[in-house]
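Trainee: sequence and predicted structure, then a few things I'm wondering about:
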Amino acid sequence: MPGFIERDELLDPTKKHLENGSLILKATIQMYIDRPKFWSPKNRLGNDMLQLLESGERSDMTFLVNGQKYHVHSPILAIRAPVLADLVENNTKAKEVEVDDVDKAVFQALLRYVYAEEMPPHKEMKIIAQDLLKAADRFGCTSLKLLIEAELVRSGIKASNAANILLDADARNCALLKEKGFFFFFFFVVFFFFFFFFLCFFFFFF
């Protein structure tokens, strides 16, 4: 039988299974312990922070963006977006601080990241990525700026926006994005040059 040995074969001295009349067996033993699953509460910090932002409870300043009001908390801004916090400190006498040159959707996405590190959905990110990058750089949200830069490097550079992204990257000191944009732009220029050269060669000789 497979995996077994008969007694006669085991005792046969010609088979040399025994050593000085002794049989040595090696075995591997595995033990399985059925441990009970312990319940642990879900981390709700992000949800709680978003609820705080949306409710405006105990806020100490209001931003006005294109007619939309956002009630914020300056201690959170001081840690997560220091330039926004400076706007609050510089307008202590005003109840509202008006923010120009930023879209409402972009500013809301910025605040949601500041409070809960929530990134926009992928489809929305593709639309507002460059504007959100500008806002993150403008208001001192460095971690968001780096995340958007990585996202643009991964999937956002195309022939239609390479030049704009390269200019934005240079203006906002985005080294990784600038390198990627320059490489893409350089490749496109070289490709266009050889394509134009091939057409000229074709029409000239044929």
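Mentor: Yep, that arrived. Numbers count the residues shown, from 1 in each chain.

Trainee: rest of the way, CA atoms for contacts and neighbours
Mentor: Fine.

Trainee: buried ones in the helix or strand where residue 195 lies, by neighbour count?
Mentor: Using DSSP states H and E, the element containing residue 195 is helix 175-205. With burial defined by 16 or more other CA atoms under 10 Å, the residues of helix 175-205 counted as buried are 177, 178, 180, 181, 182, 184, 185.

Trainee: distance of residue 55 relative to residue 134?
Mentor: Distance, residue 55 to residue 134, by CA to CA, to the nearest Å: 27 Å.

Trainee: who has more neighbours, those two?
Mentor: residue 134 (19 against 13; other CA atoms under 10 Å).

Trainee: for the more buried one, give me its contacts.
Mentor: Going by CA atoms under 8 Å, 6 or more residues apart in numbering, residue 134 touches 168, 172.

Trainee: quick one: it from residue 203, how far?
Mentor: 46 Å.

Trainee: looks like residue 62 contacts residue 96 (just checking).
Mentor: Yes: using CA atoms under 8 Å, residue 62 makes contact with residue 96 at a distance of 4.8 Å.

Trainee: of these two, give the one with the bigger neighbour count.
Mentor: Neighbour count, other CA under 10 Å: between residue 62 and residue 96, residue 62 has more, with 20 against 17.

Trainee: can you tell me the SS state at that one?
Mentor: strand (DSSP: H, G, I helix; E, B strand; the rest coil).

Trainee: now the residue most central in space within the chain: which helix or strand?
Mentor: In the chain, the residue lying closest to the centroid (CA atoms, centre = their mean) is residue 147, at 4.9 Å. Using DSSP H and E, residue 147 falls within helix 142-151.

Trainee: what comes up buried for that helix?
Mentor: Within helix 142-151, the residues that qualify as buried by neighbour count (16+ other CA under 10 Å) are 143, 144, 145, 146, 148, 149, 151.

Trainee: ok, now which ones touch residue 60?
Mentor: Per CA under 8 Å, 6+ apart, neighbours of residue 60: 71, 72, 73, 74.

Trainee: second structure follows, compare the two:
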Amino acid sequence: MRSESVINERNLQISPTSSRSVTETVNGSHKFVIQGYSLAKGMGIGKHIASENFTVGGYQWAIYFYPDGKNPEDNSSYVSVFIALASEGTDVRALFELTLVDQSGKEKHKVHSHFDRSLESGPYTLKYRGSMWGYKRFFRRAMLETSDFLKDDCLKINCTVGVVVSKVDPSRLPSIVVPESDIGSHFGMLLDNKDGSDIVFDVSGEKFHAHKLVLAARSPALRAEFFDDLEENKQEIVVTELEPKVFKAMLHFIYRDTLVEDEELLASSSSCEFSVSDTLIAKILAAADKYGLTRLRLMCESYLCKDISIGSVARMLALADRYQAAELKAACLKFAAENLAAIMRSDGFEYLKENCPALQSEILKTVAGCEEECSSGGGKSRSVWAQLSDGGDTSGRRVRQRTT
């Protein structure tokens, strides 16, 4: 009943609301033909020939052609071309493109485009009527007069204007809630029903049916055993190093991608601290390391990390080191360094001294790192080493060793 209630609540959840802001350009083009170019020459620097006004995006625009150039410093060496805002408006943002048409048919047009550079500089802002965008040195006049752009004393200029407009779509966009993936439950059914199974594992006399492709996809060790072995196709494999419940938990993860829900697993946190390696979760960690199940190993590390204490940390550190559990090992080292005095008086520290002396050295190196961090960061003023005389931790608290 509890699971059904959770499902119903999930199905009844209200989808989040949403809105959309759309910024785009309203584009329009105009073709400007300048007939009698030679007669326009000499009209004076800064004087222009204007096209008819054309409308784009609710504003009027015009093309200004300066046959003697716009800049007095150029001494009529260049022709100038500009696009001008010809109607009332303030802070009109737009993109522009000016094209001098090649009239030879070779399509080698001279293009100055703002559209291609919009990501670099953004749209151009015209502050008021008469504001312009363009080029004072659009084309060198001597070259223009001997080019294919000038034909029969005629020039053709194409102009494109893209006025930037923004709007908010007030309508609520439809949304579809996608449920969480249920691929694990489907693969779990495949495991439970044994449909299409092609491999049997014999674990202490208990048979487990599975699928080679599923196992090979999840475990590099099993993939190598199935497909890299030169022996004939195996139908049954005997597993001697794992208990049936551990192997079952491993298969559960391989097919469902979750930790098995087992009473023994849930009770591991209340088990004797000094037998952490005998707990089901520790045995699953060992299986994960053996079969290269990285995600399962991390799940076990996360589970075990919740049980770190003064009495358990030493043996848990040894366990993490044995099965390449890097995250759990780092957490144990940090905890041991911060509670050094209490750890050194525990039976677990004697266990490390007798069985894993290298880990004792790693604890002391971590302590040295904590000392350096404290001295440079201005944090805890009390030295870690000062704990050794009074049994306190680095926070100044007295630490009582847990007893069972």
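Mentor: Nice, I can see it. Because the structure is predicted, anything quoted here is derived from the model rather than measured.

Trainee: please state their TM-score.
Mentor: With the length set by TM-score structural alignment, normalised by the length of structure 1, the two chains reach a TM-score of 0.66; 169 aligned residues with a CA RMSD of 3.3 Å.

Trainee: once you drop chain neighbours, what's closest to the alignment partner in structure 2 of residue 53 of structure 1?
Mentor: Aligned by TM-score structural alignment, residue 53 of structure 1 pairs with residue 191 of structure 2. The shortest distance from residue 191 of structure 2 to any residue other than its chain neighbours is 6.3 Å, reached at residue 210 (CA to CA, 6 or more residues apart in numbering).

Trainee: any idea how far the counterpart of that neighbour in structure 1 is from residue 53 of structure 1?
Mentor: Taking TM-score structural alignment, the alignment pairs residue 210 of structure 2 with residue 72 from structure 1. For residue 72 of structure 1, the distance to residue 53 of structure 1 (CA to CA) stands at 6 Å.

Trainee: packing partners of the helix holding residue 195 of structure 1?
Mentor: Helices and strands touching helix 175-205 of structure 1, by 3 or more CA pairs under 8 Å, 6 or more residues apart in numbering; DSSP states H and E, are helix 142-151, helix 162-171.

Trainee: centre of the chain to that helix, how far?
Mentor: 31 Å (CA atoms, centre = their mean, to the nearest Å).

Trainee: got the angle for that helix vs helix 142-151?
Mentor: 30 degrees (axes from the mean of the first three to the mean of the last three CA atoms, to 10 degrees).

Trainee: contacts for stretch 292-299 of structure 2, please.
Mentor: 218-221, 253, 257-259, 284-285, 288-289, 325, 327.

Trainee: do stretch 87-94 of structure 1 as well
Mentor: 61, 74, 97.

Trainee: from residue 160 of structure 1, how far off is the closest residue to the second one other than its chain neighbours?
Mentor: In this case it means residue 74 of structure 1. Spatial nearest neighbour of residue 74 of structure 1, chain neighbours left out: residue 85 (5.8 Å); criterion: CA to CA, 6+ apart. To residue 160 of structure 1, residue 85 of structure 1 is 36 Å away according to CA to CA.

Trainee: which one of those two has more residues nearby?
Mentor: residue 85 (21 against 8).

Trainee: looks like the more buried one contacts residue 78 (just checking).
Mentor: Yes: contact between residue 85 of structure 1 and residue 78 holds when scored by CA under 8 Å: they sit 5.0 Å apart.

Trainee: and residue 94 of structure 1, helix, strand or coil?
Mentor: Secondary structure state of residue 94 of structure 1, per three-state DSSP, is coil.

Trainee: so what's the residue count around it?
Mentor: Residue 94 of structure 1 has 12 nearby residues by other CA under 10 Å.

Trainee: quick one on the thing from earlier: out of the contacts of stretch 87-94 of structure 1, who's nearest residue 43 of structure 1?
Mentor: residue 74 (24.0 Å; CA to CA).

Trainee: quick one: residues contacting that closest one.
Mentor: Listed by CA under 8 Å, 6+ apart, the contact partners of residue 74 of structure 1 are 59, 60, 61, 85, 88.

Trainee: repeat the analysis, applying 10 Å as the threshold.
Mentor: Shown in contact with residue 74 of structure 1 (CA atoms under 10 Å, 6 or more residues apart in numbering): 59-62, 80-82, 84-89.

Trainee: same question for residue 362 of structure 2.
Mentor: 333, 337, 368.

Trainee: just send the residues you listed back as CSV, with distance to residue 306 of structure 2 too.
Mentor: What follows is the contacts of residue 362 of structure 2, written out as CSV (distance: CA to CA, whole Å):
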residue, distance to residue 306 of structure 2
333, 14
337, 17
368, 25
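
Trainee: if we ignore the residues flanking it in sequence, what's nearest residue 161 of structure 2?
Mentor: Excluding the flanking residues, the one nearest residue 161 of structure 2 by CA to CA, 6+ apart is residue 96, at 4.8 Å.
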